[in-house]
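>>> Quick one, structure for this:
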Amino acid sequence: MRLGYGLNLEQTQKLVMTPELRQAIAILQLSALELSTFVDDQLLENPLLEVQDDSVSDEREETPENTDSRLEVEWQDYFRGQDEGYIHSERPAERAEKSQFEPFVAAAPTLQEHLLLQLHVQKSAASLPLAEYIIGNLDNNGYLTLSTQEIARERGAAPAEVESALQVVQSLDPPGVGARSLRECLLLQLPFLNDCPPEMPKFLEHLEDLAAGRMQRIAADLGISLAGVQELADLVRRLDPKPGLRFSTAGDVRFVVPDVVVEEIEGEYIILVNDISVPRLGINQVYRRALNQEDGEVRKFVEQKLNAAAWLIRSIEQRRLTLYKVANAVVKRQEEFLRHGIQHLRPLTLKDIADEVGVHESTVSRATANKYVQTPRGIFEFKFFFATGIGHEQSLTTESIKRTLRTLILGEDSKEPYSDQKLADLLTERGMKISRRTVAKYRDGMHIPAASARRRY
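Next comes the predicted model:
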């Protein structure tokens, strides 16, 4: 065998991930709020980018001489406006009228803020530092995460002082806050129940039996009937096991901005890409003219920023177009759901939409990631429409089965609730053939207890 060197021509295809392509992919995956923040950052970094004002977009073209003279007047107005106390060309009355339409969101207080406000109003100076420390160690559910011994050791206080401070915290609103266990949390709420039965404190010692549906054991221990146990259980359900959850936590997302809006107009569904929060971008003409006037490093810098600005504008427009095509394809596939409800939600995969739009599955995945759709039936995540198919013909979705399962349980006899096997048989009669184990999984996922816990006496 002869060894040697040689030259060969070979054609291959490969994807080169340029920085611009990476940026386009990242922009496609951003939600409307994230894209707005990203654009604001780019406006700070790239001097060639500017926000276009639609009101002046139809101005007539001017010669360079007229443009330069106009710029001089604008700069004079700019500095004159600063002397008058504001830099905008609009009158204060116009600015006040605009400010009325700014989207303000009221921030709900956190649990700690709510408790500290009450604590400081009470002005209990003796227990104030310890009470503040206890409030700072409550979890999102309102439970104390440290023992009184640990608090006493860390704060150098006597255990009796910590217990006194804890009682102060537990006296605050909401009832049940500052508890160290579920039973203590419920006990703290009993004084607020009207006509609380005397058996209730002892009944709360049987929470595990209650969760497991062991009503006979509870009745025998308390010496009451099964109907009496049921009444006590109904009272317990009126209490709040997690009193802290009604308050916000730091970093909460308080509202959802839909990325796509679907409106029904004269029987047809219209797709609107909601990018109103994203500023319209353009190229600063002052820097653009510098390409014809400057040389060397200045020209190189302007060219680099001009290319980056043009690519950003193109990527944002491509995102809008891709999002529209994907949303339009999804709405066509799920039109029956939009008209008639959840039972008509069809199985759908990313590949189905990718084939219809003519893009790769990964593109559809990025276009729908972390995005919401506002429809006449409410606001849904995009992934809600990509329902998994079940059955031999893949004609059923998990959502439709769950809805039917919930309907069956709501219509059952509370004295003889359906077992999971019975529910599986009833679903099979309706053309939804799933196993008993799958029924149990769906039931647990919907936080519906087992038959023994649903039985009423």
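>>> For the rest of this, base every contact and every neighbour count on C-alpha atoms.
OK.
>>> For the helix or strand harbouring residue 380, name the packing helices and strands.
Using DSSP states H and E, residue 380 sits within strand 378-381. The helices and strands touching strand 378-381, judged by 3 or more Cα pairs under 8 Å, 6 or more residues apart in numbering; DSSP states H and E, are strand 372-375.
>>> Show residues contacting the strand it packs on.
For strand 372-375, the surrounding residues in contact (Cα atoms under 8 Å, 6 or more residues apart in numbering) are 256-263, 338, 379-382.
>>> List the buried residues for the top helix by length along the chain?
Using DSSP state H, we find that the single longest helix of the chain is helix 297-333. In terms of neighbour count (16 or more other Cα atoms under 10 Å), helix 297-333 has its buried residues at 299, 302-303, 305-306, 308-309, 311-313, 315-316, 319-320, 322-331, 333.
>>> following that helix, which helix or strand comes up?
Helices and strands here follow DSSP H and E; after helix 297-333, the next one along the chain is helix 335-340.
>>> Which residues does that next one contact?
Residues from elsewhere that reach helix 335-340 (Cα under 8 Å, 6+ apart): 343-346, 375-377.
>>> Max pairwise distance over these: which two?
346 and 376 (17.5 Å; Cα to Cα).
>>> out of these two, which sits in the busier spot?
Neighbour count, other Cα atoms under 10 Å: between residue 346 and residue 376, residue 346 has more, with 24 against 12.
>>> Another for comparison:
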Amino acid sequence: MTGFGLQQRQRASQIQRICQKQIQALKFLAMDSKNLTEEIYKAAEENPALVITKNRSSWDRTKTAVPTASGMAASENFQAALESKADERESLQDHLLGQLNSMRLSETEKSLCEKLIFNLDSKGFHILAPISLLDKKDKLQTPGLLEKCIETVRQLEPSGICVVNTEESLLVQARQRENAPPLALFILNGRFNFLDPPYPEKILQKIKAFIAKQKKLFADSNAEEYSTLNPTLRSVEEALGFIRTLDPLPARNFSSGEIHFIAPDVYIEKISGMAQQNQLEENTVSGSGGLWKIRLAQENIPQISLNPEFMQLAENKNQNSMEEELRKAKEFIGMLEFRQGTLLRACIEIAKIQTDFLLRGPGNLVPLRQKDIADKLSVHETTISRIANSKFIQCEWGLFDLKFFFTNAASSKNKNISKDKAMSELKKLLNSSSGKKMSDQKLSEELEKSGIKIARRTVAKYRNKLCIESSYNR
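Below is the predicted model of the structure:
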């Protein structure tokens, strides 16, 4: 009975893990590139088994994914509604100015502090070099006063703003803490690379090697300071634990007030006539009069991979905790691969069906349901619904919401004519009527002559959507 109970607990644990993976995979499917990027950075920050391989900023690197089958079963029976909500949080600038106004400062100091505050980006970092903010015509605005004003702004909440980058932010936060370990201050003061990788044993080795090198430098005035550190594995672990309590993005809880531009998630590019003579490449679609290449916009999402140093250390140490981090990292990469792969495959199938649009542009969509693409990919319809959420396709006709390519038939009598096609033909008919005020019934009859059979009331509905008034008011 004891063994049976253990098996039940293990099975329950496995089921719970699978459910969590499914939920997370489905969330990835629905995320736009901005939210997915934030999720990747968060995972890389929390899990040492993950590494970002291409630098985009001090905390922004990119990784290549290891394909797995994780998340393939995650497309079934989980409906999620994502709601957009305006960012009503207080801006960082308003928050800082409110504190600044309560301080007793000279007009020159206040002016410089305000310039510094409005020079901060959404992370709380300088946009322009602070020295460029000085008014050369004002003799009171000196570099010394600027440094004083920078320190004044740094004393405001949140701690760690008005700095150059993340490293300086962490150092400022640490210096403002009363319990900062000396070794933590030593590392953060220009030796942030000691934390890569963030393993105490390796950090200790780097610190000892650095101190030994400094002792050999006869003219080094700080040699005594280094010799008093006496780093141990315990003190390194204490310093590392303290650094982890600091916030690398102290301004994250404030509204950025930024304008977010839409970026494509997928590109559909027409291939030249010379290239069409070659054999079809991977992820290409052919249609009457055209050949197109479909590719993901990889530049908008960081690539991620397993940390080779962590893998080597895990193999040597053989610790359960490290194996757990490695398992989570593999699952995370697998879910990303599932998301990207499903998005690409869905867009390839869409392109195969909507070749008339790709060739001739708007007004040439054919009827297409999300269920049709789901059947071709052998996934649930809700998976395609999530994939279509907040994703954009760039083609030669412009940037389009992925949902744009899904359109119903114009009517039950015209299953091969899409609503998009019918509305396009209706607009052409109204524009070419040469001043004739055709009624909805007459428009219905004219459309039928071109093979589009829709009722008068459907014509009226489409006309209203085109913002065109009735013949009586035209």
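>>> TM-score of the superposition?
Superposed pair, TM-score by TM-score structural alignment, normalised by the length of structure 1: 0.50. Supporting alignment: 259 aligned residues with a Cα RMSD of 3.6 Å.
>>> For the longest helix of structure 1, name the packing helices and strands.
Using 3+ Cα pairs under 8 Å, 6+ apart: helix 297-333 of structure 1 touches helix 19-29, strand 268-273, strand 281-283, helix 285-289, helix 350-357, helix 361-368.
>>> Can you list the buried residues in the helix or strand that the first one is followed by?
The one in question is helix 19-29 of structure 1. Proceeding N to C from helix 19-29 of structure 1, the next assigned helix or strand is helix 32-45, under DSSP H and E. Taking 16+ other Cα under 10 Å as the neighbour-count basis, helix 32-45 of structure 1 is seen to contain the buried residues 32-33, 35-36, 39, 42.
>>> Serialize those residues to a markdown table and add fields for distance to residue 354 of structure 1.
Formatted as a markdown table, those follow (distance: Cα to Cα, whole Å):
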| residue | distance to residue 354 of structure 1 |
| --- | --- |
| 32 | 22 |
| 33 | 25 |
| 35 | 23 |
| 36 | 26 |
| 39 | 28 |
| 42 | 30 |
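>>> Now rank the contacts of strand 372-375 of structure 1 by neighbours and give me the top one.
Highest neighbour count within the contacts of strand 372-375 of structure 1: residue 259, with 26 neighbours (other Cα under 10 Å).
>>> hey, which of the helices and strands packed on helix 297-333 of structure 1 is tucked in deepest?
helix 361-368 (a mean of 20; mean count of other Cα atoms under 10 Å).
>>> and that one, which stretch of structure 2?
The alignment of helix 361-368 of structure 1 onto structure 2 (TM-score structural alignment) spans residues 381-388.
>>> on that earlier part again, could I get the contacts of helix 335-340 of structure 1 in TSV, plus columns for distance to residue 436 of structure 1?
Output for these, formatted as TSV (distance: Cα to Cα, whole Å):
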residue	distance to residue 436 of structure 1
343	21
344	24
345	23
346	23
375	34
376	35
377	31
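>>> Between the residues you listed, which sits nearest residue 160 of structure 1?
Set against residue 160 of structure 1, the nearest of the contacts of helix 335-340 of structure 1 by Cα to Cα is residue 377 (56.3 Å).
>>> Tell me the counterpart residues of the helix or strand where residue 119 of structure 1 lies in structure 2, please.
Per DSSP H and E: residue 119 of structure 1 is located in helix 111-122. Following TM-score structural alignment, helix 111-122 of structure 1 has no partner segment in structure 2.
>>> What are the buried residues along that helix?
111-112, 115-116, 119.
>>> Residue 145 of structure 2: how many residues sit nearby?
By the measure other Cα under 10 Å, the count of residues near residue 145 of structure 2 is 15.
>>> And it, what's its match in structure 1?
Alignment note: residue 145 of structure 2 maps to a gap in structure 1; criterion TM-score structural alignment.
>>> quick one: what helix or strand has residue 145 of structure 2 in it?
Secondary structure assigned from DSSP H and E places residue 145 of structure 2 in helix 143-154.
>>> Then residue 448 of structure 1?
Using DSSP H and E, residue 448 of structure 1 sits within no helix or strand.
>>> Likewise for residue 414 of structure 1?
Using DSSP H and E, residue 414 of structure 1 falls outside every helix and strand.
>>> For it, grab the count of nearby residues.
Neighbours around residue 414 of structure 1, by other Cα under 10 Å: 14.
>>> hmm, back to that, the inter-axis angle of the longest helix of structure 1 versus helix 350-357?
On the basis of axes from the mean of the first three to the mean of the last three Cα atoms, to 10 degrees, helix 297-333 of structure 1 is oriented at 110 degrees to helix 350-357.
>>> I figured residue 418 of structure 2 hits residue 367, correct?
Yes: using Cα atoms under 8 Å, residue 418 of structure 2 is in contact with residue 367, at 4.6 Å.
>>> number of nearby residues for residue 391 of structure 1?
Residue 391 of structure 1 has 12 neighbouring residues, counting by other Cα under 10 Å.
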